[in-house]
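J.: coordinates for the following, if possible.
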Amino acid sequence: MRNHPVILAWILGTSLLHAHAQGTCPATHPSEFKIELKRLGVDEVMDNGVKVPRVYGDIGVNGQNFGRFYENPALKIAAGVYRGTLRYESNHNFVQGSCGEIGRQGDFLLEVSGVKAADGAKRTDILFHPGFKPSHSKGCVLFGARQRDAAGNPKPLSPDEPLVKLRRAFYGTDTPNQCPNKVITITVTG
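T.: Got it, this is the predicted structure:
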């Protein structure tokens, strides 16, 4: 049987679709998408019946404030500059899609890459996701509580929430049809 050009193109195209399932979007001359996490202080919050400390701060993109973020003080990311990576799947309901929907698959979940522990060990799965208590994070950056309906099911995020604003700023729309040519830089201060 001869190699058929249409079948070969389909096989190559299918394998290329999966080649960029995680990471940054392919780019020859990307623009920079600059995320700033500015820590402002520590407050206290009730977490599992106990009052515990929590780091809080503001997230900005290209100099524009998008709202508040939270971290677990014991597991926070060290101040520095990191690369952001897009993920499209998660074992948790952390991946955004259009209209504030969040699930296990979607088109927007940011991971902070290159984070190291105090002992120099590599830390992975440092994600931007909903949450507000230190127990909601094993080092991730949290962006507020998910609202729930009367039956206890999570509602979509509202358009004013930092994660929705972040996705919209990255794609330039709520309904993207392609990945923009951007490199994600995350700067943590404070």
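J.: could you use CA atoms for every contact and neighbour count after this?
T.: Will do.
J.: ok, longest strand in this structure?
T.: strand 31-47 (DSSP state E).
J.: so after it, what's the next helix or strand?
T.: strand 50-61 (DSSP states H and E).
J.: give the contact list for the residue most central in space within the chain.
T.: Nearest to the geometric centre of the chain sits residue 110, at 2.5 Å (C-alpha atoms, centre = their mean). Neighbouring residues of residue 110 by C-alpha atoms under 8 Å, 6 or more residues apart in numbering: 84, 85, 86, 87, 127, 128.
J.: what's the neighbour count on the nearest residue to the last one once chain neighbours are set aside?
T.: Right, residue 128. Closest residue to residue 128 apart from its sequence neighbours, by C-alpha to C-alpha, 6 or more residues apart in numbering: residue 141 at 4.9 Å. Using other C-alpha atoms under 10 Å, residue 141 is surrounded by 29 other residues.
J.: so what's residue 141 up against?
T.: Shown in contact with residue 141 (C-alpha under 8 Å, 6+ apart): 69, 70, 71, 126, 127, 128, 129.
J.: one more: residue 134?
T.: By C-alpha under 8 Å, 6+ apart, the contact set of residue 134 is 47, 52, 53, 54, 70, 71, 72, 73.
J.: measure the closest residue to residue 51 other than its chain neighbours to residue 56 for me?
T.: Nearest residue to residue 51 in three dimensions, chain neighbours excluded: residue 45, at 5.4 Å (C-alpha to C-alpha, 6+ apart). For residue 45, the distance to residue 56 equals 11 Å [C-alpha to C-alpha, to the nearest Å].
J.: one more to line up against the first:
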Amino acid sequence: MGKCSLSAWVILFAASAAPAADPFKVVVTRGETKDGLIVGKLSVNGEAVGTVYERADKHVPAGTYKAHLRYESGKNHVQGPGGVLSKKGDFLIELDTFTAGGKKWEFIQFHAGNKPDHSDGCILCGPATTDEKTKEKIAPETLKKFRLKFYGADKPNSTPEREITVEFKGP
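T.: The predicted structure is shown next:
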């Protein structure tokens, strides 16, 4: 085997042996119920991110669930750089479909909102605002921080391969 072949093999082996990106462990710790919403705290890998809300009569059962990243939504729930919300972007966390309590749960997402009618099981991260100059919808601070925790930058140049889990603690 020549030097060139050996070098290529070493590079290929090193690339395939590279560790996967750190897991993305999301925890929703539920607190008091107020005005039809359960108010909770969102953390990622042990670091506080902000306040979240869940509809009191339609919230995910306590437990740990797998999740994935979406890039499109028909409801302008996907976030991009600067917190801009649109139908396409680079950040929308959605729980994988699961069954609990005899019910099929699907399309459970973390998105903007703060009223019971903004959710049918989703996790709300506060109200969106509108940029006065561009008229674009802007994500609430909790949702913007959530995205930054995933990417590490507002304008990432790639999407890390990360295992996403979401744990719900409390009632």
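J.: could I get the TM-score for this pair?
T.: TM-score of the superposed chains, computed with TM-score structural alignment, normalised by the length of the second structure, equals 0.82; 152 aligned residues with a C-alpha RMSD of 2.0 Å.
J.: where do the helices sit along the second structure?
T.: Residue ranges of the helices in the second structure, as given by DSSP state H, are 3-16, 141-151.
J.: which of those helices is buried the deepest?
T.: helix 141-151 (a mean of 20; mean count of other C-alpha atoms under 10 Å).
J.: by contact count, what packs against it?
T.: Secondary-structure packing of helix 141-151 of the second structure (3 or more C-alpha pairs under 8 Å, 6 or more residues apart in numbering; DSSP states H and E): strand 47-55.
J.: what sits up against the strand it packs on?
T.: Strand 47-55 of the second structure is contacted from outside by 28, 36-43, 114-116, 119-126, 141-142, 145-146, using C-alpha under 8 Å, 6+ apart.
J.: before we move on, the earlier item: now the contacts of residue 134 of the first structure: which count as buried?
T.: Buried subset of these (neighbour count, 16 or more other C-alpha atoms under 10 Å): 52, 53, 54, 70, 71, 72, 73.
J.: before we move on, the earlier item: now the contacts of residue 110 of the first structure in CSV, with distance to residue 104 of the first structure?
T.: Shown next, in CSV, are the contacts of residue 110 of the first structure (distance: C-alpha to C-alpha, whole Å):
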residue, distance to residue 104 of the first structure
84, 19
85, 17
86, 14
87, 10
127, 13
128, 14
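J.: which one of these is nearest to residue 31 of the first structure?
T.: residue 84 (13.4 Å; C-alpha to C-alpha).
J.: what's the match for that closest one in the second structure?
T.: Aligned counterpart of residue 84 of the first structure in the second structure: residue 67 (TM-score structural alignment).
J.: just checking, what packs against the longest helix seen in the first structure?
T.: Counting by DSSP H, the longest helix found in the first structure is helix 5-19. Packing contacts for helix 5-19 of the first structure, counted by 3+ C-alpha pairs under 8 Å, 6+ apart, involve no helix or strand.
J.: in the second structure, what residues pair with it?
T.: Using TM-score structural alignment, there is no partner range for helix 5-19 of the first structure in the second structure.
J.: what's the match for residue 133 of the first structure in the second structure?
T.: Match for residue 133 of the first structure (TM-score structural alignment): residue 115.
J.: in contact with that match, which residues?
T.: By C-alpha under 8 Å, 6+ apart, residue 115 of the second structure lies in contact with 36, 37, 55.
J.: which residue in the first structure aligns with the second one?
T.: To tie it back to what came earlier, the one meant is residue 37 of the second structure. Checking TM-score structural alignment: residue 37 of the second structure goes with residue 54.
J.: hang on, its match packs against residue 45?
T.: Yes: assessed by C-alpha atoms under 8 Å, residue 54 of the first structure is found in contact with residue 45 at 6.8 Å.
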